[in-house]
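Visitor: What follows is a predicted protein model with its sequence.
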Amino acid sequence: MSGAESAASAVTAGGEGHDRRWRVLALCLLAGFMTLLDVSIVNVALPSIQRGLDAPPVALSWVISGYALAFGLVLVPMGKLGDAHGRGRMFLVALAAFTVASGLAGAAQNPAWIVVARLLQGAAGGMLNPQVLGLIQQQFHGRERGTAFGLFGAVVGISTAVGPLLGGLIIELAGAEHGWRWVFFVNLPIGLAALIAAARIMPRGSGNRQLRGADALGVFLLGAAVVCLLLPLVDREGMSGPLSWSLWAAVPVLLLLFVTWELRCSRRGGSPLVDLRLFRISSYTFGATLGMLYFAGFTSIFFVLAVYFQRGLGYSALQAGLALTPFAVGSAVSSAFSGRAVHRLGRKVVLLGLGGALLGLLTTEILLSRHQGDLAGLVIALPLLVGGVGSGMVISPNQTVTLSEVDVARGGTAAGVQQTGQRIGTAIGTATASGLFFAALPGDYDTAIAHGLLASVSFVAAAVLVGLLELLVTRRRRDPSTT
């Protein structure tokens, strides 16, 4: 770590330094909100985009899947780039790129234009997010780090859940034909204001020189593995049948080559893309696995519920967004206090949250399977609130514990690897839940939503098992007599 970054991270409470790092956090939260919101907000804008650009279904699919694919593809290399050259600098570059790409998407004149713009926007978002997490880890320590990650967890929950509501509201106000443009244009004034503020307050350290050095082969192998895994999941219509299975078959081969190369690079004193010693840290390995499974469960509910409300029950985009709002409210409230509690209770907070999320989602699945009609949104408001409260106790505390033993100098890379796992989980979870949902159609939408939510419940249950396994392993290490 450079001297400037060390000084920034060592600032004690009080004074100008204290105020500055909270302003840095505010910018990080704003940037994280913008990039994560654009994962979900566009879902409700697809009919408007189709009308406005006369876009074919394949283009609409890539408006969604292109963003997710590009986002996941660049997380790890951009995280390392921030570690090596300075996270504040990378934050500015990434935020500028995201703002410009948002403007290009809103100004699209044809389907190809908007697909390319979404790819660029996704890549910029994937460049920005590791810097956000790395900066939080760099600027905060102890109880304050838990509080900071708690606020970030609230942003994750709110941005994911409020996307359909905000998108529906924008289209309602701006009109169906051109309302989709303002889904993207809304990022312009926010991005410009954030850039002006970031230019003044972001740390300008030069990063860790020891981490510099190109690992082109490592980037290629990991990138190819991520593409082969995610592409059939995010573009299920265009990548079906033998092609998808061929791509998935290549994944373990590419990952084996990647691991072999990274180990060789480390032995020769090079600068590998990922320092595989990260996975010797049990809290990091368990936390990253738990996070991947949980994201597979909780993010998939928003897609299947949005389709269920709009197609099955005839809700408008705005009504569907309102029906999902209790989850966002619960997540926002619990993230704040759980971020402080994790410093004292550790992963136990995560397990408690997983229990609440599992209870809320399972209750939602049972209620919707019993035909609630037009009142479905009201009937599941309380279970979704409970699930949201549980979710807020999972995301940020898990982030805090997972990165707690990681060297701050490699925080961006570690966060990039962790977030790549979350993106993979999101893609697998959404593909599984939506696959089960649509497999029950044409037919009973109540049966379809029950099948879709059952997939979400299963992934969250698997995350609970991982959390319990970590707890068991930790106790055995502390008390060898139990073995």
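Guide: Thanks, I have it.
Visitor: okay, CA-based contacts and neighbour counts for the rest of this
Guide: OK.
Visitor: which residues touch Gln137?
Guide: Counting by Cα atoms under 8 Å, 6 or more residues apart in numbering, Gln137 touches Arg145, Leu403, Val408, Gly411.
Visitor: I'd like the list of the residues you listed that fall within helices, please.
Guide: Arg145, Leu403, Gly411 (DSSP state H).
Visitor: counting contacts, what elements does whichever helix or strand Trp22 is part of pack onto?
Guide: Secondary structure from DSSP states H and E places Trp22 in helix 15-40. When contacts are defined as 3 or more Cα pairs under 8 Å, 6 or more residues apart in numbering; DSSP states H and E, helix 15-40 sits against helix 57-85, helix 111-139, helix 142-174, helix 187-201.
Visitor: Of those, which is nearest Pro47?
Guide: helix 57-85 (8.9 Å; Cα to Cα).
Visitor: Would you mind listing the buried residues in that closest one?
Guide: Within helix 57-85, the residues scored as buried using 16 or more other Cα atoms under 10 Å are 59-85.
Visitor: take the one below as the second:
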Amino acid sequence: MVASDRRPLLLPVVLAAMFMYGFDLNVVNVAVPSLHRDLNAGQAALELVVGGYAFAYAAGLVTGGRLGDLFGYRRMFLSGMGAFTVASVLCGIAQSPGQLVGARLLQGLTAAMMVPQILAVITSSFPVPERPKALAWFGVTAAVSGVFGQVLGGVLLSADVFGLGWRVIFLLNAPVGIAVLLLAARVLPRAATARTAGLDPIGVLGVSGSLALALIPLVLGRGAGWPWWCWAMLALSVPAALLIVSYERRLLARGGAPLLDLSLFRVRSFRAGLAISVAFMASFAGSIFVVSLLLQNGLGLGPFQAGLTFAPMALAGVVAPFAGKRLIATHGPARAILLGCAADLAAMLGLAIALNLRGGGVESWWLAIVLALLGLGNSLILPALIGTALSEVDPRQAGIASGTLNTTQQFAGSAGLAVIGTIFFAVLGDRPSGAAEYASAAEAAAWICVVLVAAMAALTALLSRRRAAPDREPAAARS
């Protein structure tokens, strides 16, 4: 545990890294027109600038979590933050679409070095009574960072700070990253590493490769028109994943240290958290993507106006976790997740019904209410979901558990975005003539999100019933 006098500063320092990751994931959405104009970037390059970051991040998360277990969370956090800051500067000075794509891929990989250490530091540094509050703040940061990416991104682009245009959204990370590095070097605990085994290079290549086979077509398939190689890669990803799991199981049986710690899946709460995360992230990523397109392309709002429509969502994301903390303490995490599901369900049903009744005449203020409900629900769900998934994990496995959880969430978000986006564009058609077409496409997407939220609620209710009979076997024994 870290000294109690450093704990108040420790949390803001590590959560700054989470904010930087979420901000950079979303801020490029408002900069796409500028990138197309200033760098002459084509559709494929723009999709890689937006989606390549998430792909590289997801592909490296499990490895990043294991590196934290092997070499220490402090060392990997500092290394990841330093590398992320350098990659951000490379994005800001890129002179061609290829350079920007390469820098964004590097930025995603370096984010995968630092982000798994955040939950690992919280889990290993905060005593159990203080952990729910720390996780609540983690949920606040995760919920609002992406929204602020769109809001502040629109402000920065509209202001044209120092005449830098789109470059300022990346160069902003330089002073922030340096400040976080200096503070982190002072407050992060110098804990001894728990493991001395090697990294398992075959596991690194196998996990990254199987994820790449699935994520590359999901990121690029829609823009490429879903050619045969997309389907071939998706089909190959399944046997590739089964092969690497089989190899990891044999390596563990021989006394080795596999990259995938399969013993985590014996922990019921961890399995349940992963399953609920799939439905949560698929719905969240798809709904935000669709609403962003509806606001800008359908209703004709500019980046700044569209970003402001998300402001109530950010406000709800700041306020809700504190109520969620009390709810978790009083009634348990499952009740908080179910209440969040109710808010999300109300938001998606309200969106679908409004679009059905009003079509292209739906008002932006109504969408702001929908987004506020969505922010409320997501901010109740996320801290409780993370707490549920990691509650029974051995602290010595905190890094790899965090990496596995984050990888699952990112993959589910990418998959949900791809599937919901594909349906959205299929309903929209090749040549939409106005707001009515966008409203119809968004309505179809909203009904899909309704189904996903309902599935999440059903899984949570099942978890709640099963946990009514307490599991007295400690996680460490099961691991």
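Guide: Arrived safely, thanks for sending. Since this is a predicted model, take the numbers as computed values, not measurements.
Visitor: Make CSV out of the ones in helices among the contacts of Gln137 of structure 1 and add distance to Ser159 of structure 1.
Guide: Converted to CSV, these look like this (distance: Cα to Cα, whole Å):
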residue, distance to Ser159 of structure 1
Arg145, 21
Leu403, 22
Gly411, 23
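Visitor: Walking through the stretch 251-400 of structure 1, point out its helices one by one.
Guide: Secondary structure of the stretch 251-400 of structure 1 by DSSP state H, counting those that start in this stretch: the helices cover 282-298, 300-307, 317-345, 347-368, 376-379, 381-392, 395-403.
Visitor: export those helices to TSV and tack on distance to Val274 of structure 1 and mean neighbour count?
Guide: Below are the helices of the stretch 251-400 of structure 1 laid out as TSV (distance: least, Cα to Cα, whole Å; neighbours: other Cα atoms under 10 Å):
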stretch	distance to Val274 of structure 1	mean neighbour count
helix 282-298	14	25
helix 300-307	28	22
helix 317-345	27	23
helix 347-368	25	23
helix 376-379	44	17
helix 381-392	29	27
helix 395-403	15	27
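Visitor: Figure out which of these is closest to Gln50 of structure 1.
Guide: Taking these one by one with Cα to Cα, helix 317-345 is closest: 15.2 Å.
Visitor: Remind me what the closest one packs against, helices and strands.
Guide: Checked by 3+ Cα pairs under 8 Å, 6+ apart, helix 317-345 of structure 1 has helix 142-174, helix 300-307, helix 347-368, helix 376-379, helix 381-392, helix 395-403 packed alongside it.
Visitor: Out of the ones you listed, which is closest to Met239 of structure 1?
Guide: helix 300-307 (19.9 Å).
Visitor: which residues in structure 2 does the closest one match up with?
Guide: Residues 286-293 of structure 2 are where helix 300-307 of structure 1 aligns, taking TM-score structural alignment as the criterion.
Visitor: Average offset of the matching stretch relative to structure 1?
Guide: By mean Cα distance after the TM-score superposition for structure 1, the fitted stretch 286-293 of structure 2 averages 1.3 Å away from its aligned residues in structure 1.
Visitor: Next, the residues that contact that stretch from outside, please.
Guide: Among residues not part of stretch 286-293 of structure 2, those counted as contacts by Cα under 8 Å, 6+ apart are Ala306, Gly413, Gly416, Leu417, Ala418, Ile420, Gly421, Phe424, Ala442, Ala445, Ala446, Cys449.
Visitor: Show me what Leu256 of structure 1 aligns to in structure 2.
Guide: Checking TM-score structural alignment: Leu256 of structure 1 goes with Leu242.
Visitor: Relative to its centre, which residue of structure 2 is most distant?
Guide: In terms of distance from the mean C-alpha position of structure 2, Arg254 ranks first, at 34.6 Å (Cα atoms, centre = their mean).
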